[in-house]
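A.B. asks: with the input below, show me the fold.
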Amino acid sequence: MFFNLRRIFPFLFFIVLLGSCSEYQKVLKGTDVKSKYDLAEKFYNEGEYAKSNRLFEQIAPKYIGKPQGERVLFFFADTYFKSHDYNMAGYQFERFLKSYPKSDKAVEAAYLGAKSYYELSPRYSLDQTDTDKALQKLQLFINTYPDSEYLEDANRMAKELTTKKEKKAFEIAKQYNSLGEFDYTILPSAVAALDNFLTDFPGSIYREGALYYKIEATTNIAVNSFENKKPERLKEAKAAYDNLIKYYPNTTYKSKADELLKKINNETQNLSK
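C.D. replies: As a prediction, the model looks like this:
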C-alpha cells in the first residue's frame, strides 16, 4: 500500500501542475480582465513572477484611470524587478511614479526604481554610464525622501557606486603611469589624470595611492627631461613627495617614496655641479 502511494503522489502532483498550467493558458488567452487580475495577483503572491508579469502586462492598459490601476501598475513593475529584468523595472517604476506621485507606494517605488539602476551598474573596468544614472537616481531618492526607511540602504548603494567610479578613474591614471615607463611622452597624461582624480575625489580611499603615483610620474618626467627643464620639474617632483608625506606621514608607500626622493635629490645635486 505504502509503495503504491509513493508511486501515486508524483502522478497526482503532475496532474495538479498540468491543471494549473491549463488554467494559466486559458486565462491568458481569454478576455476576462477580472480573471486575469485575480490570477496575476495569485501568481505574484506565489512567486511566479514571469506568469504574473504576462498577465499584468495584458491588463495594465485596461486599468488606467481606475482605482485598481495604481495597484496593478506597481505589481507590474515589481514583477520585472523580482524577475531581475532591471531595465524594464526601472522604466516601469518611473512610469508608476509619474502616474501616481502621491501613492502610498511612491517611496517604495522610487527606492526600487533607483535600486534597479544600481543593479545595472557594471564592474568598474567597463563603461560607467549606467553607474552615473544609478547615482543620479539614488541621490534624487536620498534628497526627496530623507526620512525613508530605505535611506540607509540607498546611502550604502550610492557609496559603493561612487567607490566604483573612483577605482575606475584611479586605475586609468595608474595605467597611464605604467605605460609611461616605456614611453615618457605619456607621463604628462598620467600626471593630468592623477590631478583630475585628486580634484574630483578628494575623500577617496585611493587618494593616498594617487598622491604616490604622482611622485612616480613627476620624477620620471624630471629625470628624463632636457637639462634646461630639469630644475623646475625636479621641484614639482619634490612637491609631490612633500604632499604625500603631509597628508599621510605614515604612508604605506613610504619606502618607495623615499627611494624616489633620493633620485630627485641626486639629480638636483648633479645639476648644481
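A.B. asks: all contacts plus neighbour counts: C-alpha atoms, from now on.
C.D. replies: Noted.
A.B. asks: for the protein, which residue occupies the most central location?
C.D. replies: What sits nearest the mean C-alpha location of the chain, by Cα atoms, centre = their mean, is Ser121, with 3.7 Å.
A.B. asks: so who does that residue touch?
C.D. replies: By Cα atoms under 8 Å, 6 or more residues apart in numbering, the residues touching Ser121 are 128, 130-131, 134, 161.
A.B. asks: same thing but 10 Å
C.D. replies: The contact partners of Ser121, by Cα atoms under 10 Å, 6 or more residues apart in numbering, come to 115, 127-135, 161, 164.
A.B. asks: can you flag the buried ones in the residues you listed?
C.D. replies: Buried by 16 or more other Cα atoms under 10 Å: 115, 128, 131-135, 161, 164, out of the contacts of Ser121.
A.B. asks: now do the strands in the stretch 101-250 of the chain.
C.D. replies: Read by DSSP state E, counting those that start in this stretch, the stretch 101-250 of the chain holds no strands at all.
A.B. asks: for the comparison step, fold the sequence that follows:
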Amino acid sequence: MAQSMSMGMRNTARVALVSLVMIGAGVLVTGCQSDPDIDITKLGLATDPPEQLYKQGLANMKAGNLAEASRKFDSIDRQNPFSEWGRKALVMSTFTKYRLGQYDEAVTTGNRYMKQYPRSDDSAYVQYLIGLSYSKQIADVTQDQRAASRTIDAMSVVVKDYPKSEYVEDAQAKIRFARDQLAGKEMQIGRYYLERKEYLAAISRFRVVVERYGNTNQVEEALARLVEAYYAMGVTEEAQTAAAVLGHNYPDSQWYADSFKLLKGGGLEPRENSGSWISRAGAKLLGT
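C.D. replies: Got it, this is the predicted structure:
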C-alpha cells in the first residue's frame, strides 16, 4: 500500500510539473499575441526575402536614408551569407558605411568581402572603397599618419591588382597625397630638431624625405634644410652637395635661392660631391 501511495504521489507531481510548463508557455504565447507594442523590425530582425530586402535598401539609398539602407544590406549579409545576394549586400554595405562616415566599419566590411570574393566583378570597387575609407581619416601632419600609410597600402592594391579598372587614376592621386603627408610629417619633426640645434636628428629626418619621398612636394625644402643643417655643423662639403642637387633639380626654387645665399655668405658655392649619399639620391629625383 505504501508503495502504491508513493507511486501515486510521483504521478501527481509529474502531472503538476507538466501543467506548470504548459501554463507558462501559454502565458508567453498569449502575451506575445496580445501585446500590440512588440515590433520585431525594431529588434533588428528583417524577415523579408533577400531580393526584397536588397530592393528596399536601394530604395532607401535613393531617398537619402543611408542608415536604413545599411541596415537592410546588413540583414541580407547576416541571413544569407555566401549567397549571391549576400555578396551583393556586402558591396552595398561597404559603400553605405563609407558614405555614412563609418570608416572603420567600412574597412572591416570591405576586407571581409575581399577575403571571400577577391576576384569578383566588384572586388576592384570594394578595394577602392577601403582605400577611400583610410584616406578620409588622414589627419594633419602634426598628428599620427597611420591612416596615410594604410591609404598607400590599400590603393597600391587597386593599382597593382586591378590596373585596368576605372579607379586606378584616383587611387594613384590618393597615394601621392598620402606620401606627401608622410613626407610632411618627417619635415615637421626635422624642423623641430633643427630649431633646437639637434642637427644629426634633423638630418636623419630630412634624409628620409630625400631618399624615400623624392617625388613629393616636400623634397625641395628637405634639400634646403640639409644645406642649413650641414652648414651649421661645419660639414661644408655636404652642404655644398645638397645645394648643388637642389639647384640641378629645382633651379627656379626659392629654396635654392636661399641655400645659394647662405653658402655665398660663407664664401662657398654649390658643388656636388659624387660620392655623397645626397648625390646618389639626387640622381633619382627627376626620374621618380
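A.B. asks: and the TM-score between them?
C.D. replies: Overlay of the two chains. TM-score (TM-score structural alignment, normalised by the length of structure 1): 0.73; 227 aligned residues with a Cα RMSD of 2.4 Å.
A.B. asks: which stretches in the stretch 1-150 of structure 2 count as helices?
C.D. replies: Along the stretch 1-150 of structure 2, counting by DSSP state H, counting those that start in this stretch, helices occupy 2-34, 50-62, 66-79, 84-99, 103-116, 123-135, 146-161.
A.B. asks: tell me who's in contact with Thr142 of structure 2.
C.D. replies: 181, 184-186, 188-189.
A.B. asks: repeat that with 7 Å
C.D. replies: Counting by Cα atoms under 7 Å, 6 or more residues apart in numbering, Thr142 of structure 2 touches Lys185.
A.B. asks: same question for Gln79 of structure 2.
C.D. replies: By Cα under 7 Å, 6+ apart, no residues touch Gln79 of structure 2.
A.B. asks: and the equivalent of Thr142 of structure 2 over in structure 1, how close does it get to Glu166 of structure 1?
C.D. replies: Alignment note (TM-score structural alignment): Thr142 of structure 2 maps to Ser125 of structure 1. Separation of Ser125 of structure 1 from Glu166 of structure 1 (Cα to Cα, to the nearest Å): 11 Å.
A.B. asks: repeat for Lys174 of structure 1
C.D. replies: 12 Å.
A.B. asks: gap between the two ends of stretch 98-108 of structure 1?
C.D. replies: End-to-end span of stretch 98-108 of structure 1 (Cα to Cα): 14 Å.
A.B. asks: tell me the buried residues in that stretch?
C.D. replies: 100, 105-108.
A.B. asks: what is the neighbour count of the counterpart of Glu84 of structure 2 in structure 1?
C.D. replies: Counting by TM-score structural alignment, Glu84 of structure 2 corresponds to Pro67 in structure 1. Pro67 of structure 1 has 9 neighbouring residues, counting by other Cα atoms under 10 Å.
A.B. asks: need the contact list for Pro67 of structure 1.
C.D. replies: So Pro67 of structure 1 contacts nothing (Cα under 7 Å, 6+ apart).
A.B. asks: now Met187 of structure 2
C.D. replies: For Met187 of structure 2, the contact set (Cα under 7 Å, 6+ apart) comprises 205-206.
A.B. asks: re the thing from before, among the helices of the stretch 1-150 of structure 2, which comes closest to Gly282 of structure 2?
C.D. replies: helix 146-161 (23.6 Å; Cα to Cα).
A.B. asks: mean shift between the closest one and structure 1?
C.D. replies: Helix 146-161 of structure 2: mean distance to aligned residues in structure 1 after superposition is 0.7 Å, counting by mean Cα distance after the TM-score superposition for structure 1.
A.B. asks: how close does Asp77 of structure 2 get to Arg119 of structure 2?
C.D. replies: 19 Å.
A.B. asks: likewise for Leu28 of structure 2?
C.D. replies: Where Arg119 of structure 2 is concerned, Leu28 of structure 2 sits at a distance of 49 Å (Cα to Cα).
A.B. asks: also Asp258 of structure 2?
C.D. replies: In terms of Cα to Cα, Asp258 of structure 2 sits 53 Å off from Arg119 of structure 2.
A.B. asks: same check, this time on Tyr125 of structure 2
C.D. replies: Applying Cα to Cα to Tyr125 of structure 2 and Arg119 of structure 2 gives a distance of 11 Å.
A.B. asks: likewise for Pro81 of structure 2?
C.D. replies: To Arg119 of structure 2, Pro81 of structure 2 is 17 Å away according to Cα to Cα.
A.B. asks: quick one: the buried residues of stretch 98-108 of structure 1 as CSV, columns for distance to Leu5 of structure 1 too.
C.D. replies: Listed next are the buried residues of stretch 98-108 of structure 1 as CSV, based on distance: Cα to Cα, whole Å:
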residue, distance to Leu5 of structure 1
Tyr100, 53
Lys105, 47
Ala106, 51
Val107, 51
Glu108, 47
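A.B. asks: may I see the buried residues of the helix or strand where Ala257 of structure 1 lies?
C.D. replies: Per DSSP states H and E: Ala257 of structure 1 is located in helix 254-272. Neighbour counts over helix 254-272 of structure 1 (16+ other Cα under 10 Å) mark 254, 257, 260-261, 263-264, 267-268 as buried.
A.B. asks: tell me what it is packed against?
C.D. replies: Contact analysis of helix 254-272 of structure 1 by 3 or more Cα pairs under 7 Å, 6 or more residues apart in numbering; DSSP states H and E lists helix 207-223, helix 230-247 as its packing neighbours.
A.B. asks: can you tell me the closest non-neighbouring residue to the counterpart of Tyr145 of structure 1 in structure 2?
C.D. replies: The equivalent of Tyr145 of structure 1 in structure 2 is Tyr162 (alignment by TM-score structural alignment). Setting aside the residues directly before and after it, Tyr162 of structure 2 is nearest to Ala124 in space (Cα to Cα, 6 or more residues apart in numbering), at 6.1 Å.
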